[in-house]
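Peer 1: turn this into a model:
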Amino acid sequence: MVEKAVIIGGGIAGTVAAIALHKAGVGSVVYESYPTGADDAGAFFTIMHNGMNALAAVDLDHVVAEHSYPAQGVRLVTGAGREISARTYSQGPRTLRRAALYQVLHAEAAKRGIRVEHSKRLVSTTENADGVVATFADGSTAEGDVLIAADGTHSTARAIINPEAPPARYTGLNVVYGYAPARPREEPNTYTFVHGARAAFGYIGVPNGQTWWFSRLPGPELDLAGMTPQQWKDHASAFFADDDFPVVEIIQSTDGEVIGSNVYDIPTTPNWHTERMVLAGDAAHAASPAAGQGASMALEDAVTLARCLRDLPPDKGFPVYESLRRDRVEHLVANSAERDATRKGGAPMSEAELADVTRRRQAYQTWLYEHHIDWAEPVS
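Peer 2: Predicted structure coming up:
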């Protein structure tokens, strides 16, 4: 059975995998390539019901809840301001900054005696019958019974585990995030999604009085290093100039941090594991943020993988883990790509078409949100 894991990547999947393995009685060390935190740390996201369920399985849900805001409902409006649908959540989703989640998870790992080493960029691995050795760019090495590769969308380990794996695919969308100083007119803790004529926009008023917003914008890959906050605001505003809903007002009122990124996905990875190494999170199955499930799927992966390694040796545990996860996550990636396709050209949907799509998506969301992980149930 596994006694020690080498975990590549100190983001959501890697750190929660370490904590879940600790609960399963398996030791680990996390190796993160960035000096502190990880990329895109200024952005925010929502951990949906299923993600919170995964956190609850390893006693982390209450900690994350203490450092996040509840999302109590969601409404969809057109660019003209007409409401198409609205629903409330009895419990579940939490919204927080990515950097805040990293800090919380790393603090919880430290409480459990889990070491996180920074500035450790993986360059190669050596695998044998007894375990695996990871070599980093600074010349140091790490040994373990298994290696868990949770090093993100542009994973180095993915190509090592599966040289024929396709690279991450640019989806044709950019995402821009910002934090406006004023609260919107709607009740706080309610997400509003605006289906504009040319792009999608979403925002939520949080209890500190701010409006946290994002936009998904069709277009070519951008030079992220060359964009100032004002250029990002102007770039995003141009997509909503013809809409009546005050999207441009919200964007331009932002006087602080604005973060933009190119969006990539990974529709499928042919092989998730070798005898001693396995992929988790975005390294295996990155999805666009259209369904808001990237963090939640990474959490599901981490907890499911820990259960498999708790109950089975790697040669059996890895295939079982892949069989439990592959169909679900690839379905999510495909669904997110389908949503993105509606934002990349063609005539805007009519209100009737938008309402029909919304009804179908709500049924799909039920399947997503009701996923439950029973930590105590043995894996066979």
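
Peer 1: for the rest of this, base every contact and every neighbour count on C-alpha atoms.
Peer 2: Will do.

Peer 1: ok but Tyr264 is inside a helix, no?
Peer 2: No: the assignment for Tyr264, made by DSSP: H, G, I helix; E, B strand; the rest coil, is strand rather than a helix.

Peer 1: please name the residues that touch Leu279.
Peer 2: Taking Cα atoms under 8 Å, 6 or more residues apart in numbering as the contact definition, Leu279 lies against Ile148, Ala149, Ala150, Ala157, Arg158, Trp272, His273.

Peer 1: list the contacts of the lengthiest strand in the chain.
Peer 2: Determined from DSSP state E, the single longest strand within the chain is strand 169-180. Residues outside strand 169-180 that contact it (Cα under 8 Å, 6+ apart): 43-44, 210-222, 232, 236, 250-251, 253-266, 288, 337, 340, 344.

Peer 1: next, the structure of the following sequence, for comparison with the previous one:
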Amino acid sequence: MSITRSALVIGGGIAGPVAATALRRAGIDAHVYEAYSGPSDGIGSGLALAPNGVAALDIIGAGDAVRGIALPVQGMRLAVGGREHILPVLADQPPLQVVDRGELHRTLHDYAVAAGVPFTYDKRLMRVDEHADGVTAHFTDGSTASADILVGCDGIRSTVRSLIDPAAPGPDYTGMLGFGALVECELDLPADTMVFAFGAKAYYLYWQHADGRVAWGANLPSKQYYSLTEARAVPAEHWLRVLRETYAPDTPGGEFARRTTAENLEITGALHIMPPVPHWHRDRMVLVGDAVHAPSNSSGQGASLAIESAVQLARCLRDIDTPTAAFAAYEQLRRSRVEGIAARAAKVNHSKTPGPFARKIMNAMMPLMVKTVMNPEKTMGAERRYRIDWDAPVQRELVASTL
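Peer 2: You can find the predicted model right below:
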């Protein structure tokens, strides 16, 4: 029987509230500490939750709440040089659930609070003392908090990661900046369809809401790195000029850029991917979500993997006696899956800016590609069909994973 009874969860974005809620379901008292002054709001634009991620939310009872704020997207199309190709989908899987990141943060926060999880804000982690029977977190305001374990859900710039391993790698820049907007635009597109478009100069994607408005996201190539803070410090009018110039040759991308305003432009800043992290845990500290595995946005799995890992960690702590052994089991269950998905997404990143000749080749080869390298059964079947069996003993799954 597990000896873990309490946990400090550092970070209140997506992974943090899910981890704390799952830990409480596993019988562990979890408390979330967030560096910001309140629930994460206005960070990023839209994201897609894959069926495996929503299924993990169902385990903690939050799936319906998230479906309630989401747009289900079943159909997929690929646009290359203005020519569209309908992509095959996994017919046996539920649709993607596309949500606004800020709304998702609020929904997961509210659900965790309703489940009894306390949140404390303005708590920026500075250091952690580990002792024989627990950990003590020290925050920059001089306060402290103690528990049996500490769970780092503090994102790609994770303080917990650097405390576990000062030599741990940080996130790699993909060479692209993220932007998004919701615009008024007439578009002949089913409401449940997402289009991935290879423009003349840059990649973008879009989908239509039930009210007719179109959500679009831009992956803008940029040699210069801009963090979220740095990108938002640049006047929105500058980014609008760059976006309109970049997407001017594209249909409908050019129209989306022209209809985007300074008021509705969502600025995300640099898009990242985490390289493999050598050490996921140390003693009584462990990492979850983007702090340890952040595939690029090309994966369509970033948030879903974070949710899965949060739930799997809770299972391991529930079923395994000591934190050290539970953390090792958690890593065994998760590492190969998340690193495989990250590797797939990295390959997609390299193909986001094909030249004119490459676009012609892509269009000519598309009928063959959808049966081979773009066949969802080959690329996403195992990813999206993955389901966590909460009631199954973790030890049984560990044995199965070694066979």
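
Peer 1: can you say which of the contacts of strand 169-180 of structure 1 are buried?
Peer 2: Neighbour-count burial within the contacts of strand 169-180 of structure 1 applies to 43-44, 210-218, 232, 236, 250-251, 254, 258-266, 288, 337, 340, 344; the criterion is 16 or more other Cα atoms under 10 Å.

Peer 1: among the residues you listed, which lie within helices?
Peer 2: Mapping these onto helices (DSSP state H) picks out Trp232, Ala236, Ile250, Ile251, Ala337, Asp340.

Peer 1: how near is the equivalent of the third one over in structure 2 to Arg77 of structure 2?
Peer 2: Matched to structure 2 by TM-score structural alignment, Ile250 of structure 1 sits across from Phe256. Look at Phe256 of structure 2 and Arg77 of structure 2: by Cα to Cα, to the nearest Å, they are 18 Å apart.

Peer 1: now swap in His209 of structure 2 and tell me
Peer 2: 16 Å.

Peer 1: just to revisit the earlier point, can you redo the ones in helices among the buried ones among the contacts of strand 169-180 of structure 1 as JSON lines with distance to Gly11 of structure 1?
Peer 2: Shown next, in JSON lines, are those (distance: Cα to Cα, whole Å):
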{"residue": "Trp232", "distance to Gly11 of structure 1": "25"}
{"residue": "Ala236", "distance to Gly11 of structure 1": "28"}
{"residue": "Ile250", "distance to Gly11 of structure 1": "30"}
{"residue": "Ile251", "distance to Gly11 of structure 1": "28"}
{"residue": "Ala337", "distance to Gly11 of structure 1": "23"}
{"residue": "Asp340", "distance to Gly11 of structure 1": "25"}
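
Peer 1: quick one: the strands in the stretch 51-200 of structure 1?
Peer 2: 69-70, 73-78, 83-88, 94-97, 115-117, 122-127, 132-136, 141-144, 146-149, 169-180, 190-195, 200-205 (DSSP state E, counting those that start in this stretch).

Peer 1: pipe those strands into TSV and attach mean neighbour count and distance to Val26 of structure 1 per row.
Peer 2: Listed next are these as TSV, based on neighbours: other Cα atoms under 10 Å; distance: least, Cα to Cα, whole Å:
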stretch	mean neighbour count	distance to Val26 of structure 1
strand 69-70	21	32
strand 73-78	20	39
strand 83-88	14	39
strand 94-97	20	29
strand 115-117	18	13
strand 122-127	17	19
strand 132-136	19	16
strand 141-144	18	11
strand 146-149	27	11
strand 169-180	22	34
strand 190-195	23	39
strand 200-205	24	39
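
Peer 1: export these to a markdown table and tack on distance to Leu354 of structure 1?
Peer 2: Converted to a markdown table, the strands of the stretch 51-200 of structure 1 look like this (distance: least, Cα to Cα, whole Å):
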| stretch | distance to Leu354 of structure 1 |
| --- | --- |
| strand 69-70 | 26 |
| strand 73-78 | 9 |
| strand 83-88 | 8 |
| strand 94-97 | 25 |
| strand 115-117 | 46 |
| strand 122-127 | 45 |
| strand 132-136 | 49 |
| strand 141-144 | 51 |
| strand 146-149 | 39 |
| strand 169-180 | 20 |
| strand 190-195 | 9 |
| strand 200-205 | 13 |
